[in-house]
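In: Need the 3D shape of this:
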Amino acid sequence: MRIVDARVIVTCPGRNFVTLKIITDEGVTGVGDATLNGRELAVEAYLREHVVPLLIGRDPARIEDTWQYLYQGAYWRRGPVTMSAVAAVDTALWDIKGKVAGLPVYQLLGGRSREGVTVYGHANGETVDEVLAEVARFVDLGYRAVRVQSGVPGLAKTYGVSADKMFYEPADAALPTETVWSTARYLAHTPGVFARVREEFGPTLRLLHDVHHRLTPIEAARLGRSLEPYALTWLEDPVPAEFQEGFRLIRQHTTTPIATGEVFNSVWDATTLIREQLIDYVRTTVVRAGGITHLRRIFDYAALHHVRSGSHGATDLSPVCLAAALHLDLAIPNFGLQEYMRHTEETDAVFPHGYHFADGYLHPAETPGLGVDIDEEAAARYPYSPAYLPVNRLEDGTLHPW
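Out: Alright, predicted model coming up:
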């Protein structure tokens, strides 16, 4: 069997996605997600101009060799554009491997380590009362874990709070919008939100919160300590992760579990955090970390250090990526949680899939491969539309992490 074609498909059924479809001479196909929110066309060009020509004629069964060929052979390694492209190839090859074997991909990864994949939803509101209503809605839907985000009094807009509660999409304009941030207002408000949530829903519902890289280590330590009475499952991305040593300061001052890593591209981005047990959950995902092959390496390394998975799963990752993540989630021994933001009906139609949600768990398809595809005719009805993530500034106008 040989690869005879590989198509890069860009579509926008409500938001932009980049998909690679690999075709073999025996008619077996595989799909991989290459979406990079706000920089989709950079990955599309990287695939089309630099990767697809390298695939033609290769044996699709040689997944590891192809991964090393695209990684080591590129010299200018890593980074989100390169690794998203590598991920698309790797994921598509695993899809083909499963179809040839007649098995769902998780069986090729060692089989089930659990019956279902615990996922969390996003409850958000401008006011605490709205937040409570949203948490109740997710509980009624069967979720066992909920991420809680609240508007901050005095700020016009806050990350994670949206008008469309089920299909939140932060990339909202052809050029970046600007929002205003106040750390002091946020730190004063957030503990009270969780006090109300715990009072309303009791001690067993798993609660999470995303800081979105906005604090310094000592500010994050203060927040973590103030949230300890409410027993969060994790505090996500408390500080920018480029300076990994900053997490040591957080660890010294709070026992609130820490999760980070959705912007990581390789195991080397996370080695200090994992080796020194500075985090509890590593959140990188299939499309950002070079595919199933390399993400498995990250999770295996994490397992040696009592760190669990918590893969990113926002709507900027297509159903192809989510399906791939579910197969890996089901197989690894150190699974923690899987983020699950539901896609729109239009997106689900473009990406027909067999995974499903039931009683707080997601279950991958039992069909051979990943159990997801792309309807190219449907995809063609939704042309690319430029969309950027916002830019964040402090009240005095200083640019600040978003």
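
In: For the rest of this, base every contact and every neighbour count on C-alpha atoms.
Out: Will do.

In: what's the residue nearest to the spatial centre of the chain in contact with, if anything?
Out: Note on the chain: the residue nearest the mean C-alpha position is His312, at 2.1 Å, using CA atoms, centre = their mean. By CA atoms under 8 Å, 6 or more residues apart in numbering, the contact list for His312 reads 262, 283-285, 338-339.

In: the helices in this structure, which residues?
Out: Using DSSP state H, the helices found in the chain span residues 40-45, 52-55, 63-72, 80-101, 105-108, 128-141, 183-201, 217-227, 246-253, 271-275, 292-303, 319-331, 345-350, 376-380.

In: nearest to Pro170, of those helices?
Out: Smallest distance to Pro170 across the helices of the chain (CA to CA): 14.8 Å, for helix 40-45.

In: Tell me which other helices or strands the closest one touches.
Out: On a contact count with 3 or more CA pairs under 8 Å, 6 or more residues apart in numbering; DSSP states H and E, helix 40-45 meets strand 17-24, helix 80-101.

In: Let's see this one next, to set against the first:
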Amino acid sequence: MLIERADVIVTSPGRNFVTLKITTDDGVVGYGDGTLNGRELAVAAYLTDHVVPLLTGRDAHAIEDTWQYLYRGAYWRRGPVTMAAIAAVDTALWDIKAKVAGLPLYQLLGGASRERCLVYGHASGKDIPELFDSIRKHLDEGFRAIRIQTGVPGLDSVYGVASSAAASVGGAGSDSRYDYEPARRSALPTEETWDTRAYLRHVPSVFEAVRGEFGEDIALLHDAHHRLTPIQAAKLGKSLEPYDLFWLEDVTPAENQEALRWVRHHTTTPLAIGEVFNSVWDYQHLIREQLIDYVRSPVTHAGGITSVRRIMDYAAMYQVKSGMHGPTDVSPVGLAAAVHLGLALHNFGIQEYMVHSEQTREVFGPTYEFAGGGLRPGEEPGLGIHVDEELAAQYPYERAYLPVNRLRDGTVHDW
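Out: The predicted structure follows:
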């Protein structure tokens, strides 16, 4: 079975997505997600100009060989654009293989290791009362794990906090997700102001209030989004220990993997790292030396199912679990792939889950289902995704940027 053609679909039903459609010579179609938030057209061009011409005539079943061909053959390895493009090809080929086999994809990955994948939603608010409203909404919808983010006194806006009450309260049934996520459709990136000391003073009081109001049963998570130095990260992790977090995410830029030693030495709060990582090499020391507890790379940004499975097999040797990135900047194609893989992985931990807008769901037609605090893929062959290309064409690409973060003195800072 040979690849007859490959097409790149760029659509924006509320936000921008890049989808690769691969068609075989006997008419089987597979889809892969190549969305890279704020740099979507870079991946689309990489696919269209460099990858698609290489695919025609290749054996659609030769997934490993194709992965190695695209990774090693280009010479310029890794990086988010390259790995997102490879992920799109890899996921589409797995979709095809499962359809030919007549099985849902997770069955080809070893079968189900659990009934469904535990997920966490995003609760946020500019203040404690608004945050409580958002948490209650998520609990009513069935979430058993919730990420907690709030505004910081004295700061106008903070990443992870919805820009409106509607988006903040919205959970699984909300469609106001473009405002909830940081990308903005504008000529230039928005600029936010950051104050680390104010943040470190405020966050422990937030978790104290949440535990006091909602008790000990909810799994609570928090994202520091790379904004702390190692000693600041250690201080935060230690201050949050009384509130029994499921994890503390991206406490410091982890390109310097040695920095996590300092954090690990000072706190027992579990650490999740890696949504900006895109290969097993980014995790080599972090996993081997057990400096983290959860791997955050999504299928979409880390080379596809083939590559993320390799990362997780390595992580399993050290009792490190998965915690794949999965907000609405990963399309339903990428989320479906993550759920199939997560269902099969023995060392699955948790899956991030934000519900896409109604328009996005109409374009992609996902068949995964949320119930009992978790996601389960559909039972039809393949990923369980049905892209409506005519509808997708009605939503043209719109330029959008992630924000820039600055300290009070104007210095550009991590966010």
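
In: After superposition, what's the TM-score here?
Out: Overlay of the two chains. TM-score (TM-score structural alignment, normalised by the length of structure 1): 0.99; 402 aligned residues with a CA RMSD of 0.6 Å.

In: just to revisit the earlier point, ok, and the most crowded of the contacts of His312 of structure 1?
Out: Thr285 (31 neighbours; other CA atoms under 10 Å).

In: what's the closest residue to Glu130 of structure 1 other than its chain neighbours in contact with, if anything?
Out: Closest residue in space to Glu130 of structure 1, ignoring its immediate chain neighbours: Asn124 at 7.2 Å, by CA to CA, 6 or more residues apart in numbering. By CA under 8 Å, 6+ apart, the contact set of Asn124 of structure 1 is 130-131, 134-135, 148-151, 160-162, 165.

In: Go again with 6 Å.
Out: The contact partners of Asn124 of structure 1, taken as CA atoms under 6 Å, 6 or more residues apart in numbering, are 131, 148-150, 161.

In: What is the nearest of the residues you listed to Arg214 of structure 1?
Out: Gln149 (13.9 Å).

In: Between which two of the contacts of His312 of structure 1 is the distance greatest?
Out: Glu262 and Gln338 (11.9 Å).

In: Aligned against structure 2, show me the partner of the residue nearest to the centre of structure 1.
Out: Mapped onto structure 2 by TM-score structural alignment, His312 of structure 1 lines up with His325.

In: With Gly202 of structure 1 instead?
Out: So, by TM-score structural alignment, Gly202 of structure 1 is matched to Gly215.

In: Can you give me the distance of its match to Gly151 of structure 2?
Out: Separation of Gly215 of structure 2 from Gly151 of structure 2 (CA to CA, to the nearest Å): 22 Å.

In: and the two? which has more neighbours close in?
Out: Gly151 (23 against 10).

In: measure that one to Ala198 of structure 2 for me?
Out: 11 Å.

In: related to what we said a few turns ago, could the contacts of His312 of structure 1 go into a markdown table alongside distance to Lys97 of structure 1?
Out: Below are the contacts of His312 of structure 1 laid out as a markdown table (distance: CA to CA, whole Å):
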| residue | distance to Lys97 of structure 1 |
| --- | --- |
| Glu262 | 27 |
| Arg283 | 26 |
| Thr284 | 23 |
| Thr285 | 20 |
| Gln338 | 24 |
| Glu339 | 26 |
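
In: Those residues in strands, which ones?
Out: 338-339 (DSSP state E).

In: quick one: which of the contacts of His312 of structure 1 is nearest to His50 of structure 1?
Out: Nearest member of the contacts of His312 of structure 1 to His50 of structure 1, counting by CA to CA, is Thr285, at 23.0 Å.

In: Give me the contacts around stretch 155-172 of structure 2.
Out: 124-125, 134, 138, 149-151, 176, 179-180, 355.

In: Could you rerun that using 8 Å?
Out: Residues from elsewhere that reach stretch 155-172 of structure 2 (CA under 8 Å, 6+ apart): 121-126, 130-131, 133-135, 137-138, 141, 149-152, 174-177, 179-182, 192-195, 354-355, 415.

In: Any idea how far that stretch is from the middle of the chain?
Out: What separates the centre of stretch 155-172 of structure 2 from the centre of its chain is 18 Å, taken as CA atoms, centre = their mean, to the nearest Å.

In: what's the answer for stretch 100-116 of structure 2, then?
Out: Between the centre of stretch 100-116 of structure 2 and the centre of its host chain there is 21 Å, according to CA atoms, centre = their mean.

In: Could I get the buried residue list for it?
Out: For stretch 100-116 of structure 2, the neighbour count (16 or more other CA atoms under 10 Å) marks 103-109, 112, 116 as buried.

In: End to end on it, go ahead and measure it.
Out: Stretch 100-116 of structure 2 has an end-to-end distance of 24 Å (CA to CA).

In: And stretch 54-71 of structure 1, by the same measure?
Out: From its first residue to its last, stretch 54-71 of structure 1 covers 12 Å (CA to CA).

In: Name the residues of that stretch that are buried.
Out: Buried-residue list, stretch 54-71 of structure 1, by 16+ other CA under 10 Å: 55-56, 59-61, 63, 66-67, 70-71.

In: Equivalent analysis for stretch 315-323 of structure 2, please.
Out: With burial defined by 16+ other CA under 10 Å, the residues of stretch 315-323 of structure 2 counted as buried are 315-316, 320-323.

In: and the match of His312 of structure 1, how far is that from Asp217 of structure 2?
Out: 23 Å.

In: isn't His343 of structure 1 right up against Phe167?
Out: Yes. Contact criterion CA atoms under 8 Å: His343 of structure 1 and Phe167 qualify, at 6.4 Å.

In: higher neighbour count, those two?
Out: For His343 of structure 1 versus Phe167, neighbours defined as other CA under 10 Å are more numerous around His343 (22 against 16).

In: what's the closest non-adjacent residue to the corresponding residue of structure 2 for that one?
Out: Aligning on TM-score structural alignment places His343 of structure 1 opposite His356 in structure 2. Nearest non-adjacent residue to His356 of structure 2, counting by CA to CA, 6+ apart: Thr328, 5.7 Å away.
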